[in-house]
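Trainee: No letters, just coordinates:
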């Protein structure tokens, strides 16, 4: 099957947390015999901050971030695709692309793939004139990378023909234990770009904890934090490219996951960082959200904190031996049940079902 995929970027993780997800799932989809073309705009200096060369399993088309650029790209995709995918959060001309894919005259199946479904659904709910209210019913399928039954029900209520979560996962060839890196060593690390709907939670679960524990060392990776005042025991690492992720997660006693506001409210939305960290052999502490036990067992495979005080408590009770035990159990669980090979097989089965249903209707 020829799959044309419009997303933020496949080759750069710069201000692009979805890069790991795209790479993991599309590589395994290609391994099942599909032909992948990834269309991404030349925007936000991502091409100047590439993490990888064009991969052998996908053709990457970088189009100008202009009206003419996306229109030419979509015209080319519409001519060749058996399956046309528009991901959320491309970053430029999202509204135009989402409407155009819904309306395109093409034999291709159309999928809207939402990599931030809770935020999208809250935007739709708050805006009676939101463009997706008209566009979504014209897509053949909505896929999301999280959200569970709450997201499925909300998308069906918004007119989706069907909605299926395909969760984040682990690519064990990309994310695995590595040698610690001196610049990332400490007691607790966090890798998260500075975003408006995450910053308060980072303050609660990380920055305030550092203030509580002045004798501990904290490491904060991610873009956007350079202007944010921090306690002296927080080391700002700045943007951490994907080539350094394994080293980052392998260097501290524990690493922290902090969900964005909407993802925490909906639950069942583990971000890519959860699987990257576990794959690299990190002991993970996460903020509390419904559905964590679907992926990892609290207390033995992950430490769950409802607030900053509980993060501090977990850190105080943690020693290297216990951290290693939690990390090993978590990695065993994820490798057994939550790799991108598992997710690609789920995607393949969905397409087979869709094609069978289409053939029966003809």
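Mentor: That came through, no problem. Worth saying up front: this structure is predicted, and the values here are computed from it rather than measured.
Trainee: When you work out contacts or count neighbours from here on, use the C-alpha atoms and nothing else.
Mentor: OK.
Trainee: Contacts for the longest strand anywhere in the chain, please.
Mentor: Counting residues, the longest strand in the chain under DSSP state E turns out to be strand 35-42. With contact meaning C-alpha atoms under 8 Å, 6 or more residues apart in numbering, strand 35-42 is reached by 1-10, 26, 30, 57-65, 70, 73, 90, 92.
Trainee: same question, stretch 151-169
Mentor: With contacts defined as C-alpha under 8 Å, 6+ apart, stretch 151-169 is touched by 21, 24, 117-118, 121, 133, 136-148, 266, 269-272, 275, 334, 338-340, 343, 346-347.
Trainee: Please repeat the previous calculation with a cut-off of 7 Å.
Mentor: Applying C-alpha atoms under 7 Å, 6 or more residues apart in numbering, the contact partners of stretch 151-169 are 21, 117-118, 133, 136-137, 140-148, 270-272, 275, 338-340, 343.
Trainee: Just the buried residues of the longest strand of the chain, please?
Mentor: By neighbour count with 16 or more other C-alpha atoms under 10 Å, strand 35-42 contains the buried residues 35-42.
Trainee: for stretch 305-325, same thing?
Mentor: 305, 307-312, 314-315, 318, 323-324.
Trainee: how long is that stretch end to end?
Mentor: End-to-end distance for stretch 305-325, by C-alpha to C-alpha, to the nearest Å: 18 Å.
Trainee: Centre of the chain to that stretch, how far?
Mentor: Taking the mean of its C-alpha atoms, stretch 305-325 sits 25 Å from the chain's own mean (C-alpha atoms, centre = their mean, to the nearest Å).
Trainee: Check it against this one:
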């Protein structure tokens, strides 16, 4: 199948939290025999902060996002693909792309909306009856999401989606795996995530409050945007941590922390990419509590769960290297058995085959 994929970026994780997800999915689709052309705009200085070259498992087309005409020409170049994907959060001309890709729809071309931030999209449509995407949802052949479970499926169907299926985040074992520790990442608890409006308050609670309660312990925070954020003296701000260093970041501290964005925690069933990255590195992961966690990992055995910063601090204070290793190894075993991008790509094929058969029947 020839797939045209319009999204934020495949080659740069700079201000692009979906990069690992796209890489895992696209690479796994290539390994199943699909041919992917990935269209990404030259925007937000991502091309200046590439962390991988153009990969052999996808053709990357970088287009200028200076005017609508150029965007429309880029969309037209994808005509004839078997499948056209418009991902959420491209960052420039999203509304235009959401309309334009539907013009490529036809008897031999399915058009899919792939939502990598369904809680934000749904909240936006629910709060604004004039949101232009509301009228477009029923026209897409299929909506895929990278999280959300049944609450998201029900919400999308409520907006008229023909079908909505979650294709969850996962692990690419070829890129995220155990490595030797790195001295620059030594500490008791590490957190990796960009500073975002619906995450910041939860970072203050789960990470900074925990650090304040354990002044004798060393905490690490990595990600863009934290430079002017006041931090306790036992917190080291690492700035942007490139993808190539994520394995060492996960393998070195005693434990690493996952903090869901507020909207994702509210919808549930939305494990962040970092969860699977950490499990793939056999890290001991402490996560904030969210509905659906037990669908992916066993709380207390494969992940440690906290409901607030005080509980994070208590877990870290009681944790020793032996316990941390046991939790990390259990998560590593589970993620390889059930949660790789090969598993997700197999589901993608199954869903697409079913949708294509349905379209042919209707035709």
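Mentor: Everything's here; your move. A quick note: this is a predicted structure, and the numbers were derived from the prediction, not measured.
Trainee: tm score of chain vs chain?
Mentor: Overlay of the two chains. TM-score (TM-score structural alignment, normalised by the length of structure 1): 0.98; 361 aligned residues with a C-alpha RMSD of 0.9 Å.
Trainee: re the thing from before, now intersect the contacts of stretch 151-169 of structure 1 with the strands, please.
Mentor: 141-144.
Trainee: Can you add neighbour count and give these back as CSV?
Mentor: Shown next, in CSV, are these (neighbours: other C-alpha atoms under 10 Å):
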residue, neighbour count
141, 21
142, 25
143, 22
144, 25
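Trainee: tell me the two of those residues that are most distant?
Mentor: Maximum pairwise distance in those, criterion C-alpha to C-alpha, is 10.0 Å, between 141 and 144.
Trainee: what residue of structure 2 takes the place of residue 14 of structure 1?
Mentor: Matched to structure 2 by TM-score structural alignment, residue 14 of structure 1 sits across from residue 14.
Trainee: tell me the contacts of that match?
Mentor: Shown in contact with residue 14 of structure 2 (C-alpha under 7 Å, 6+ apart): 46, 49.
Trainee: Relative to residue 185 of structure 2, how far out is it?
Mentor: Applying C-alpha to C-alpha to residue 14 of structure 2 and residue 185 of structure 2 gives a distance of 20 Å.
Trainee: likewise residue 340 of structure 2?
Mentor: Here residue 340 of structure 2 is placed at a distance of 26 Å from residue 185 of structure 2 (C-alpha to C-alpha).
Trainee: Likewise for residue 47 of structure 2?
Mentor: 27 Å.
Trainee: cool, residue 62 of structure 2 as well?
Mentor: Using C-alpha to C-alpha, residue 62 of structure 2 is found at 34 Å from residue 185 of structure 2.
Trainee: Tell me which residues touch residue 278 of structure 2, please.
Mentor: Contacts for residue 278 of structure 2 (C-alpha under 7 Å, 6+ apart) come out as 250, 285.
Trainee: and it, what element?
Mentor: Assigned by DSSP states H and E, residue 278 of structure 2 belongs to helix 273-280.
Trainee: Residue 252 of structure 2 touches residue 188, doesn't it?
Mentor: No - using C-alpha atoms under 7 Å, residue 252 of structure 2 is not in contact with residue 188; the gap is 9.0 Å.
Trainee: Between the two, which has more neighbouring residues?
Mentor: residue 252 (24 against 20; other C-alpha atoms under 10 Å).
Trainee: Apart from its chain neighbours, what residue comes closest to the more buried one?
Mentor: Nearest non-adjacent residue to residue 252 of structure 2, counting by C-alpha to C-alpha, 6 or more residues apart in numbering: residue 181, 4.4 Å away.
Trainee: Am I right that that neighbour is in contact with residue 248?
Mentor: Yes - counting by C-alpha under 7 Å, residue 248 is a contact partner of residue 181 of structure 2 at 5.7 Å.
Trainee: between these two, who's got more neighbours?
Mentor: residue 248 (22 against 15).
Trainee: which of the contacts of strand 35-42 of structure 1 are buried?
Mentor: Counted by 16+ other C-alpha under 10 Å, those give 2-10, 26, 30, 57-58, 60-65, 70, 73, 90, 92 as buried.
Trainee: before we move on, back to that, what's the average per-residue distance for the helix holding residue 278 of structure 2 once overlaid on structure 1?
Mentor: Helix 273-280 of structure 2 differs from its equivalent in structure 1 by a mean of 0.5 Å after superposition (mean C-alpha distance after the TM-score superposition for structure 1).
Trainee: how much does the next helix or strand after that helix stray from structure 1?
Mentor: Using DSSP H and E, the helix or strand that follows helix 273-280 of structure 2 in sequence is strand 285-288. In the superposition against structure 1, strand 285-288 of structure 2 averages 0.3 Å from its aligned positions (mean C-alpha distance after the TM-score superposition for structure 1).
Trainee: from the chain's centre, how far out does strand 285-288 of structure 2 sit?
Mentor: Put simply, strand 285-288 of structure 2 sits 16 Å off its chain's centre (C-alpha atoms, centre = their mean).
Trainee: buried ones in that strand?
Mentor: Those would be 285-288, for strand 285-288 of structure 2 by 16+ other C-alpha under 10 Å.
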